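**Q** the following block contains a protein sequence and its predicted model.
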Amino acid sequence: MVKRVTIADTALEASFRVAELIAKKMKPRTSGEEINDPACNMTVETMLGKVARDQVSKVPLSNNTISQRIFEMSVDINEEVVERIKSNAKFALQVDESIAIAGKCPLLGFCGFIDKEVVEQLMFCRKLQTTTTGEDILASVTSYLTDHGLSWNDCCGICIDGAPSMIQTYKGFITRTLKENPSMTTAHCFLHREVRVEKSLLKV
């Protein structure tokens, strides 16, 4: 049986393509309905007529729709990354936490693994709910790994930013992760080391 491509199918695909473009350009999610939709309708009507415009206007570009499309794409990308990690058994992890605007504290996790070549990919971005201790960071990362069927035993190395919560001797994140997997290698991000050296030199 031959599957026919309908207007609904093409409108859905177009909606995802516009959402991807908005996300890549880091534009407000209202851009679809406030700018893209009116501009596209005007262009199509001018060049191809009202019938073509009516077809194009069926592409859903509301704020809520664009938000949902971006969320669905991010979930899909995350699932693909996890599956590629599982197929290659081992991965390395870089973790960075910082205080952002309005006192929120995002925890970023980047992964590296070998899939014919070295692949580096954003793994997660999670908000630490209350405090930013080594225990909180470990709990957040462990929760992510468990939810996606991964284990600390699969992590062969970890790189951190050098914050006190990361490197404290007894309660730091690194100390706690080594209890989960003592065979992991650990490293301090060279970019953070360079920044510290620069600050020290500026004081001289």
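**A** Done, it's in. Numbers count the residues shown, from 1 in each chain.
**Q** make it CA atoms for all contacts and neighbour counts henceforth
**A** Fine.
**Q** strands of the protein, start to end?
**A** Ranges of strands in the chain, per DSSP state E, are 91-97, 106-115, 117-127, 155-160, 185-188.
**Q** tell me how many other residues crowd Arg193.
**A** Look at Arg193: counted by other C-alpha atoms under 10 Å, it has 12 neighbours.
**Q** same check, this time on the one 3 residues further on
**A** For Arg196, the count of nearby residues is 12 (other C-alpha under 10 Å).
**Q** next up, a second structure to put side by side with the first:
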Amino acid sequence: MAENITSQQIEDINFAPAFSIACDESSDVNDIEQTALLCRYVNSDGPQEEIIELILLKGQKRGEDICKAVMNCLQAKGINTTHMGSVATDGTPSMRGTQKGFVTLLQKSLDRELLTFHFILHQEALCAQTFPPE
């Protein structure tokens, strides 16, 4: 069943006229570096936002490591990157660096410019912690 849902997501992404990715790198409780890869697109049900993969990073979390891992993931999943129009990341140097940041390297590997956005992925979780339970 999970494979069917994943294959349907990939099919929807590939049929979308454009899609966007969002990447957020972090460490888990065991200090294992990872990148959450999300995809935003529109299908017949309207706007969608799906997590594609939680990518474990081996070693460092440099821009080139993240870019290689994301591109390998997209290729392994069969996601066609020709319709990728934008990328959203947090503002860390490994993501936004002008020479060796993930966004710069992603644009070089795709051989085109992408719209780039800064985001705070955990904004809802942070806000929920400050509100009273009711």
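**A** Structure received. What you are looking at is a predicted structure, and each value in this text was computed from that prediction instead of being measured.
**Q** thinking again about what came up before, to Asn41 of the first structure, which of the strands of the first structure lies closest?
**A** strand 117-127 (35.8 Å; C-alpha to C-alpha).
**Q** thinking again about what came up before, how about CSV for the strands of the first structure, with mean neighbour count added?
**A** Shown next, in CSV, are the strands of the first structure (neighbours: other C-alpha atoms under 10 Å):
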stretch, mean neighbour count
strand 91-97, 20
strand 106-115, 18
strand 117-127, 14
strand 155-160, 20
strand 185-188, 15
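**Q** with respect to Phe16 of the first structure, which of those strands lies nearest?
**A** strand 117-127 (20.9 Å).
**Q** on that earlier part again, can you add distance to Lys24 of the first structure and give the strands of the first structure back as TSV?
**A** TSV is the format used below for the strands of the first structure (distance: least, C-alpha to C-alpha, whole Å):
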stretch	distance to Lys24 of the first structure
strand 91-97	22
strand 106-115	19
strand 117-127	15
strand 155-160	27
strand 185-188	30
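**Q** which one, of these, ends up nearest to Ala23 of the first structure?
**A** The nearest among these, by C-alpha to C-alpha, is strand 117-127 at 15.2 Å.
**Q** who touches the closest one?
**A** In this structure, residues lying in contact with strand 117-127 of the first structure by C-alpha atoms under 8 Å, 6 or more residues apart in numbering are 78, 81, 104-113, 140.
**Q** what's the match for Phe117 of the second structure in the first structure?
**A** Using TM-score structural alignment, the partner of Phe117 of the second structure in the first structure is Ala187.
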